[in-house]
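Student: With the input below, show me the fold.
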Amino acid sequence: MKFSAGWSKKLLKASLLFGLLCSPLTASNTGPITAKERASSMIQEGLNHLLLEQNKQAEEMFIKAKSIDPYSEQAYNFLGLIYLQEGLFEKAEDMLKRAVAIEPMYPEALRNLGKLYLRQDRFDEATTYLRRTLALDVNQPYTWYLLGMAQYFSGKITESITSYENAFSMEPNLPVEAHYNLGVAYHETSRYLEAVRSYEEVLKQEPAHINALNNLGLVYSILGEKDRAIDLFNQVLKIDNGNIKARINLGNVFLSTRDLVEAEKIYRSAISLDQSDISPRLNLGVVYYEKGDFANARAEWDNLLKENPDNVRVLSVMGSAYLERREYDLAIEVFKRMTELMPENGSIANTLGYLLADQNKELPFAKGLVEKAIELDRPNRATYLDS
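Tutor: Alright, predicted model coming up:
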């Protein structure tokens, strides 16, 4: 699954319009024109240029405005917005922080700082500034949307879902990528029916949205709707015949239904398109294994390990195959390597410990492994205590 960050230009324009609506610039019609009023007039002219995407002219007007009124938080904010749009992140940060220094409760500048840090993958800082923005006004759907993204990339997926749901409760017509991102968050937290609804909303608006088609196929596969999953992956391949993910996903459905002939055909087609992706090669070995052809299965896996001896995915599949075939010495060798590569994985430590004990080998070492597994993975203590 891939979370989408294709939001920046749309939201920059949206936030600009939001700022215009929320922060109108006014000037007195009587008496001599003050420096602040002249600066405000230049800011308004700069905004007109911004709306026409005439960034250079807009920048010139905002620079003039802040030279006339050095305490114009709006001039600094809109300069920061231009620099953010142009990818000049250091200059954007400098301007936006100056705006906030002048007016600490300026929501547009706070939100733009959050947006900047999101663009830079500085997710904790983005979260901080977006929360500060919402503390001033909770009714900001685009800010909730941005906060949801920052939380997702920080690994706080449940909080991300809440933020997205808040955004949609205020503005149902958010960009299609917001529906997609919420679907991914539901998907990753096993809220599959809600993920289906989100992905289907994406496809209602963009029927050729490849990532949504692929992910919806994955969800239906998990839910046991294999035919619907196959149809969705085939839809992807009609749009993009070279889509490796769709081919792998399609092969995996055939493998799970033990249609080994189709699975092999699909995996081979994926390999012919991209030999660097290990998934179809690894799974082709599984197809051989399921056919009872362990020699060819092992040959596929050995070739992958020659390219990368530390590939845990391949080692895991091989170790499980050796266990199933009761080739315990080979299984022990593989799981020992895995514990070296992943010393903090309780499940692997327990498997090796149990295997050694079952074979009456290296019993003190086996006991230490199981005890370590108990400490590393407390939710599964009961299973490991049995070991």
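
Student: Every contact and neighbour count from this point should use C-alpha atoms.
Tutor: Will do.

Student: and after the helix or strand that Ala295 is a member of, which helix or strand comes next?
Tutor: Per DSSP states H and E: Ala295 is located in helix 294-307. Remark: after helix 294-307, the chain's next helix or strand is helix 312-324, criterion DSSP H and E.

Student: Show me how far the following helix or strand past that next one is from its chain's centre.
Tutor: Once the chain leaves helix 312-324, the next helix or strand it forms, by DSSP H and E, is helix 328-341. Relative to its chain's centre, helix 328-341 lies at 32 Å (CA atoms, centre = their mean, to the nearest Å).

Student: this one as well, want them side by side:
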Amino acid sequence: MDIMEEQDWLSKAHRDMSLGRHQDALSSYEKALEINPENGHSWEMMGDIYYELGRHAEAIDCYDRVLKIDPGNLMARYKKGYTFRKVKRYEEAIVALDQALAIDPDFSYALNNKGYSLNELGRYEEAIAYFDRSLSTNPRNIRVIASKGIALRELGRYEEALKCFDRALELNAINGFVYYNKSITLRSMGRGKEADACLSRINFPSGMHHNGKED
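Tutor: Next up, the predicted model:
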């Protein structure tokens, strides 16, 4: 193995990334991996680039290569799960996120993304349990608070859902996503005027579904 040559390619990949030249960076990492195919960090960086390029299947393949080299790599397991969630493969996301949580049960990013995946599958009680675990250490996470509110709303627990949305708005009073979901909850409670007042506070963000869930 030519360690110096590998380092040269890795340095070039880093420069390419800093300049936004993703394809060049991929080529540089490939050259480095020809020299040292057991460099898990290089595989992980390639996975990150593929993710940024929207090439999700290739990103997952790279994270799998990392995990063959280092099965205990927390970030590779999390990134694999996150990528599965982003392409709506929620069951597979949960498997990968569970593996990350087996390494670190308090890893908030994995807790959050498992909760989001469970919400998408309609497993709201389970989702709430994961949101609560996350909020026990990160109580100001607006996305998690709002997602818990969505789960509570879907279970018909409207008053509890409103408390979540109001708490999220205390932390960020101009969050359109939260206002939108609060309006859905109010309308479900027959409080149409209050729902309309919430809607008047926002412009609809792109990528928002009719049920208030984000892409």
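
Student: returning to that earlier point: packing partners of the helix holding Ala295 of structure 1?
Tutor: Secondary-structure packing of helix 294-307 of structure 1 (3 or more CA pairs under 8 Å, 6 or more residues apart in numbering; DSSP states H and E): helix 278-290, helix 312-324.

Student: can we see that at 6 Å?
Tutor: Packing contacts for helix 294-307 of structure 1, counted by 3 or more CA pairs under 6 Å, 6 or more residues apart in numbering; DSSP states H and E, involve helix 278-290.

Student: Give me the angle between the helix it packs on and helix 294-307.
Tutor: 160 degrees (axes from the mean of the first three to the mean of the last three CA atoms, to 10 degrees).

Student: Quick one: residues in contact with helix 278-290 of structure 1.
Tutor: Here helix 278-290 of structure 1 makes contact (CA atoms under 6 Å, 6 or more residues apart in numbering) with Tyr267, Ala297, Glu300.

Student: Look up how far Leu171 of structure 2 lies from the equivalent of the last one over in structure 2.
Tutor: I take that to be Glu300 of structure 1. When structure 2 is aligned by TM-score structural alignment, the residue opposite Glu300 of structure 1 is Cys198. According to CA to CA, to the nearest Å, Cys198 of structure 2 and Leu171 of structure 2 sit 16 Å apart.

Student: What of Ile202 of structure 2?
Tutor: 16 Å.

Student: got it, and Arg123 of structure 2?
Tutor: Arg123 of structure 2 is 27 Å from Leu171 of structure 2, by CA to CA.

Student: Compare the two (neighbour count), which wins?
Tutor: A side-by-side neighbour count of Arg123 of structure 2 and Leu171, using other CA atoms under 10 Å, places Arg123 first with 16 against 13.

Student: Map the more buried one across to structure 1 for me.
Tutor: Under TM-score structural alignment, Arg123 of structure 2 pairs with Glu225 in structure 1.

Student: Please tell me how far its match sits from Val219 of structure 1.
Tutor: Counting by CA to CA, the gap from Glu225 of structure 1 to Val219 of structure 1 is 9 Å.

Student: do the same with Ala349 of structure 1
Tutor: Applying CA to CA to Ala349 of structure 1 and Val219 of structure 1 gives a distance of 31 Å.

Student: What of Val196 of structure 1?
Tutor: Distance from Val196 of structure 1 to Val219 of structure 1, counting by CA to CA: 7 Å.

Student: Give me the secondary structure label for Gly292 of structure 1.
Tutor: coil (DSSP: H, G, I helix; E, B strand; the rest coil).

Student: Just give me the match in structure 1 for Asp106 of structure 2.
Tutor: Checking with TM-score structural alignment, Asp106 of structure 2 has Ala208 as its match.

Student: That match: what's it in contact with?
Tutor: Per CA under 6 Å, 6+ apart, neighbours of Ala208 of structure 1: none.

Student: Can you classify it as helix, strand or coil?
Tutor: Here Ala208 of structure 1 is coil, with the state taken from three-state DSSP.

Student: how near is it to Lys238 of structure 1?
Tutor: According to CA to CA, Ala208 of structure 1 stands 10 Å off from Lys238 of structure 1.

Student: thinking again about what came up before, more crowded one of Ala349 and Val219 of structure 1?
Tutor: Taking other CA under 10 Å, Ala349 of structure 1 and Val219 do not tie; Ala349 has more neighbours (28 against 22).

Student: Just to check, that one is in contact with Leu369?
Tutor: Yes - taking contacts as CA atoms under 6 Å, Ala349 of structure 1 lies within contact range of Leu369: 5.3 Å.

Student: Aligned to Ala161 of structure 2, what sits in structure 1?
Tutor: Per TM-score structural alignment, Ala161 of structure 2 is aligned with Ala263.

Student: Contact partners for Gln120 of structure 1?
Tutor: By CA under 6 Å, 6+ apart, Gln120 of structure 1 lies in contact with nothing.
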